[in-house]
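K.L.:
Fold the stuff below for me.
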Amino acid sequence: MNTSDYSLAEPTAIIVMGVSGSGKTTLAQHLAKRLEIEFLDADDFHPATNKAHMASGKPLTDAMRLPWVEILRHRLDAEAAAGRSLSLAFSGLRKSHRELLRQSRGKKIFFHLTGAKALIAERMIARTGHFMPESLLDSQFDTLEPPSSEPDIISLHIEHTIEQLTEQALSHLHR
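P.N.:
Just a heads-up that it's a prediction; the model follows:
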């Protein structure tokens, strides 16, 4: 299909979630490009203190995450109020954080990237220039509250190529 076949009928926040190293940023960027909408990486909204905390090998506490999620909620609200859609890479580990994002204006759809911890660890080791060390992967899985009962979340398995994941996500968006 052409890019023009994938327009959104109303302002929509496409939120690609999962543990660090699952491919959230890559998929969210691909979706933004295909849909010709803005891409946001939630990591860019972390205060420097949060990034330094994680870079030192310590997981964030919920108290450290909450102001960050509030900033993201306000941004989603502003974009929807302006009539704009966006694609957001966001860990979304806690259900309460996903609920906060749902409180913003506009339509939301979540894609949860799932996969084997060993595959994600391999990806984390191979990437460069990211503040999140592979040593925090266990804490990411421990913190994750699986979204099994949330109807606006679609699980995608990371064993597929990025092209396949993009097509799967686009297909779900346009059903």
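K.L.:
all contacts plus neighbour counts: C-alpha atoms, from now on.
P.N.:
OK.
K.L.:
ranges for the helices of this structure?
P.N.:
Applying DSSP state H to the chain gives helices spanning 24-35, 48-55, 62-81, 95-102, 117-126, 137-143, 162-173.
K.L.:
Could you list the buried residues of the last one?
P.N.:
Of the residues in helix 162-173, those buried under the neighbour-count criterion (16 or more other CA atoms under 10 Å) are 165-167, 169-170.
K.L.:
So which residues make contact with it?
P.N.:
6, 26-27, 30-31, 111, 156-158 (CA atoms under 8 Å, 6 or more residues apart in numbering).
K.L.:
Those residues into TSV, with extra columns for distance to residue 56 and neighbour count?
P.N.:
What follows is these, written out as TSV (distance: CA to CA, whole Å; neighbours: other CA atoms under 10 Å):
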residue	distance to residue 56	neighbour count
6	41	16
26	24	16
27	27	24
30	30	19
31	32	25
111	29	22
156	30	18
157	30	13
158	27	19
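K.L.:
now, which of those residues sits nearest residue 126?
P.N.:
residue 26 (14.5 Å; CA to CA).
K.L.:
Look up the closest residue to that closest one, ignoring the ones flanking it.
P.N.:
Closest residue to residue 26 apart from its sequence neighbours, by CA to CA, 6 or more residues apart in numbering: residue 162 at 7.6 Å.
K.L.:
burial count for residue 40?
P.N.:
By other CA atoms under 10 Å, 21 other residues sit near residue 40.
K.L.:
Following up with a second sequence; could you model it the same way so I can compare the two?
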Amino acid sequence: MTGKCIIVMGVCACGKSSVGELLAKVMNATFVDGDDLHPQANIEKMAQGEPLDDADRAPWLSRIRDLAFEFETQHKTVIIGCSALKQSYRDQIRKGNQQVGFLYLKGSYELILARIMARKGHFMKQNMVDSQFATLEEPTNEPLVVTVDIDASITDIVQQALAQFRAQGF
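P.N.:
Just a heads-up that it's a prediction; the model follows:
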């Protein structure tokens, strides 16, 4: 049995944690919220409404890459919620890992904005939505990426994702 990692990716409020938790349960895997892997300085910066830059994200992406490697080498499966907005970020996570797939949770700006406005007690604020969409490089022509529209139930999203991963032999 080979270990593997699925990164549940997308902009803020697309459902990375909710979908990731259910996907992990269905796959008998471990779920890790990538937000928990941010250095404290990143969390403080985002809480002040400041978007992270590539230098801020570098140690965070390294932690995610290393966690994927750890699970892969232990022949276990991990689901990690991580925005992974740019292809270079996804490539950094792939580096040195053989079994990393990405589930892109795609949603409209209007839907994401409505979800952010409904959130209470989360460090991501409404003014960060524009920054997230500006940074987003939708994954196209990348290995092991499946895309699911988030305008569906969490159960349907997970079932669609699993079917697409199976179709790719992952």
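K.L.:
Superpose the two chains and report the TM-score.
P.N.:
With the length set by TM-score structural alignment, normalised by the length of structure 2, the two chains reach a TM-score of 0.94; 167 aligned residues with a CA RMSD of 1.1 Å.
K.L.:
With respect to residue 53 of structure 1, which of the contacts of helix 162-173 of structure 1 is nearest?
P.N.:
Among the contacts of helix 162-173 of structure 1, and counting by CA to CA, the member closest to residue 53 of structure 1 is residue 26, at 23.9 Å.
K.L.:
quick one: what's aligned to residue 109 of structure 1 in structure 2?
P.N.:
Here residue 109 of structure 1 is matched to residue 101 in structure 2, going by TM-score structural alignment.
K.L.:
What lines up with residue 147 of structure 1 in structure 2?
P.N.:
By TM-score structural alignment, residue 147 of structure 1 lines up with residue 139.
K.L.:
wait, that match sits on residue 145?
P.N.:
Yes. Contact criterion CA atoms under 8 Å: residue 139 of structure 2 and residue 145 qualify, at 7.2 Å.
K.L.:
Spit out the residues that contact these two alike.
P.N.:
Common neighbours of residue 139 of structure 2 and residue 145 (CA under 8 Å, 6+ apart) are residue 104.
K.L.:
counterpart of residue 80 of structure 2 in structure 1?
P.N.:
In structure 1, residue 80 of structure 2 lands on residue 88 (TM-score structural alignment).
K.L.:
circling back: highest mean neighbour count out of the helices of structure 1?
P.N.:
Comparing the helices of structure 1 by mean neighbour count (mean count of other CA atoms under 10 Å), helix 24-35 ranks first with a mean of 21.
K.L.:
Structure 1: which residue goes with residue 91 of structure 2?
P.N.:
With TM-score structural alignment as the criterion, residue 91 of structure 2 matches residue 99.
K.L.:
now do residue 49 of structure 2
P.N.:
Checking TM-score structural alignment: residue 49 of structure 2 goes with residue 57.
K.L.:
now residue 11 of structure 2
P.N.:
By TM-score structural alignment, residue 11 of structure 2 lines up with residue 19.
K.L.:
tally of neighbours for its match?
P.N.:
26.
K.L.:
right, and it touches residue 112 too?
P.N.:
No. Assessed by CA under 8 Å, residue 19 of structure 1 is found out of contact with residue 112, at 9.1 Å.
K.L.:
once aligned to structure 2, how far is the top strand by length along structure 1 on average?
P.N.:
Counting residues, the longest strand found in structure 1 (DSSP state E) is strand 107-114. Here strand 107-114 of structure 1, set against structure 2 after superposition, deviates by a mean of 0.9 Å using mean CA distance after the TM-score superposition for structure 1.
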